[in-house]
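Student: how would this look folded up:
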Amino acid sequence: MNSEPSQTDPGTQGAAAIVCLVGDLTRFPCRAVVNAANTSLRGGGGVDGALHRAAGPGLLAECIERYPSGCPTGEARLTGGYNLPAEHVIHTPGPIYAGGGAGEAQLLAACHRNALQLAAAANCGTVAFPAISCGVYGYPVEQAAAVAMEAVASALRELPQLEQVTFVLFSEEHHAVFEAARRRRV
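Tutor: You can find the predicted model right below:
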């Protein structure tokens, strides 16, 4: 997979750039990688499972020790990165899509906003996100991309210490949708 940005004009909000690319989130170099976690913070499938496997057992041990009650949907929790190239993992459980009338957009926006606030507080200038809730949680990719871009652009205006937010997407299809949403925001 290509880990280079697919565009030459990264969108900017304040001083921070928003970039979309196709790649492997477990190998992406950044200060903080965002985990599309489940509420237990005990690992799982998809991005969550991949990050836990790549980070090694220390990640799960820290989640259990520091966050025995897990993390509510839309909130975020910070751990070390362990064997990942990122210094930190920011865990945020996205909403399960139930048709769009159960506050899913607000919860998804909160995931992005809260993750970026934690990153800024930990002096992590570069942050990488997956497509939160777009896998088994069933969030339509087009809607999720629009919510994510709006939330990130808004948060970046308030968090000048952030330098770049990268959406590291698993497929060309997801990349095309997120890139289109990014271009609409700039």
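
Student: When you work out contacts or count neighbours from here on, use the C-alpha atoms and nothing else.
Tutor: Noted.

Student: Quick one: neighbours of Pro57, just the number.
Tutor: 12 (other CA atoms under 10 Å).

Student: so how far is Gly80 from it?
Tutor: Going from Pro57 to Gly80 by CA to CA, to the nearest Å gives 12 Å.

Student: same thing with Pro93?
Tutor: As judged by CA to CA, Pro93 and Gly80 stand 17 Å apart.

Student: which one of those two has more residues nearby?
Tutor: Pro93 (26 against 17).

Student: To compare against the first, here's the next sequence to fold:
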Amino acid sequence: MIRFPALRCTLHGWLAAWLLAACVAPAPEPVKPAVTEPPLAVVKPAAPEAPALPPVPAPLPEPAPPPKEVLPPTPAELEARLVIELIGYAHRVATLPVEEQRRELTAANQEYMREPTGRSRMRLALILALPGTFINDDGRAASLLEPLAASAGASPLRQFAWLLHGQVSERAREQKRVAQLKEQIEGLRAIERSLIERDKGRK
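Tutor: The predicted model follows:
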């Protein structure tokens, strides 16, 4: 059998060279993808801008109202103030000690005697009409109030005098009834004492 050692070596060398060439062979170039161009954008023309509106003018301030004319108080308003003043005065006198109440009564009486106006008459009547005081005298207060209460018209002072006169007169009548009842009781007691004395004299 004929051997070909040189040929075997050559074949081995070729095989090795081929294998080496296969390992270092350049990789095939990659296939570039097809470039797809984007569709062209349709540019719409911009709408024309609306013309700017002129600024709205600020509303003008309303003119200030003319100053109200201050009218002088009417006679009825003056009398209403007088009634409120007299009621406050009577309330103050009712809270005073007895001696000061007597001084107020003396001053009011002197003012009425000096100037008998509606105010001085009402002031004196209010002091005399204070219930539960040592200066109370409903009978005299009623006599002072009667001319004012019976006067014509519907003024505040007249209305107050009419109201107070009704209350004071009712109290005066009640006091008169109480006084009459006391007199009757005292009369019965006197009769009883006389009967007792007469019975003692007979024994």
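
Student: Any idea what the TM-score is?
Tutor: Here the TM-score for the pair of chains, by TM-score structural alignment, normalised by the length of structure 1, is 0.21; 77 aligned residues with a CA RMSD of 6.2 Å.

Student: residues in contact with Phe178 of structure 1?
Tutor: Applying CA atoms under 8 Å, 6 or more residues apart in numbering to Phe178 of structure 1 gives the contacts Cys20, Glu142, Ala145, Ala146, Phe167.

Student: closest to Arg66 of structure 1 among these?
Tutor: Checking the contacts of Phe178 of structure 1 against Arg66 of structure 1 with CA to CA, the nearest one is Phe167 at 27.0 Å.

Student: Against which helices or strands is the host helix or strand of the closest one packed?
Tutor: Assigned by DSSP states H and E, Phe167 of structure 1 belongs to strand 164-169. Contacts defined by 3 or more CA pairs under 8 Å, 6 or more residues apart in numbering; DSSP states H and E place strand 164-169 of structure 1 against strand 16-22, strand 126-129.

Student: Recalculate using a threshold of 10 Å.
Tutor: Helices and strands touching strand 164-169 of structure 1, by 3 or more CA pairs under 10 Å, 6 or more residues apart in numbering; DSSP states H and E, are strand 11-13, strand 16-22, strand 32-37, strand 126-129, helix 141-158, helix 172-185.

Student: right, so these: which one is the most enclosed?
Tutor: Stretch with highest mean neighbour count among those: strand 32-37 (a mean of 31; mean count of other CA atoms under 10 Å).

Student: Please name every helix or strand in contact with that strand.
Tutor: helix 46-55, strand 77-80, strand 88-93, helix 104-121, strand 126-129, strand 164-169.

Student: now do 7 Å
Tutor: Contacts defined by 3 or more CA pairs under 7 Å, 6 or more residues apart in numbering; DSSP states H and E place strand 32-37 of structure 1 against helix 46-55, strand 88-93, strand 126-129.

Student: Just put these in JSON lines and tack on distance to Ala105 of structure 1.
Tutor: Converted to JSON lines, these look like this (distance: least, CA to CA, whole Å):
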{"stretch": "helix 46-55", "distance to Ala105 of structure 1": "20"}
{"stretch": "strand 88-93", "distance to Ala105 of structure 1": "13"}
{"stretch": "strand 126-129", "distance to Ala105 of structure 1": "17"}
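
Student: With that, I have no additional questions.
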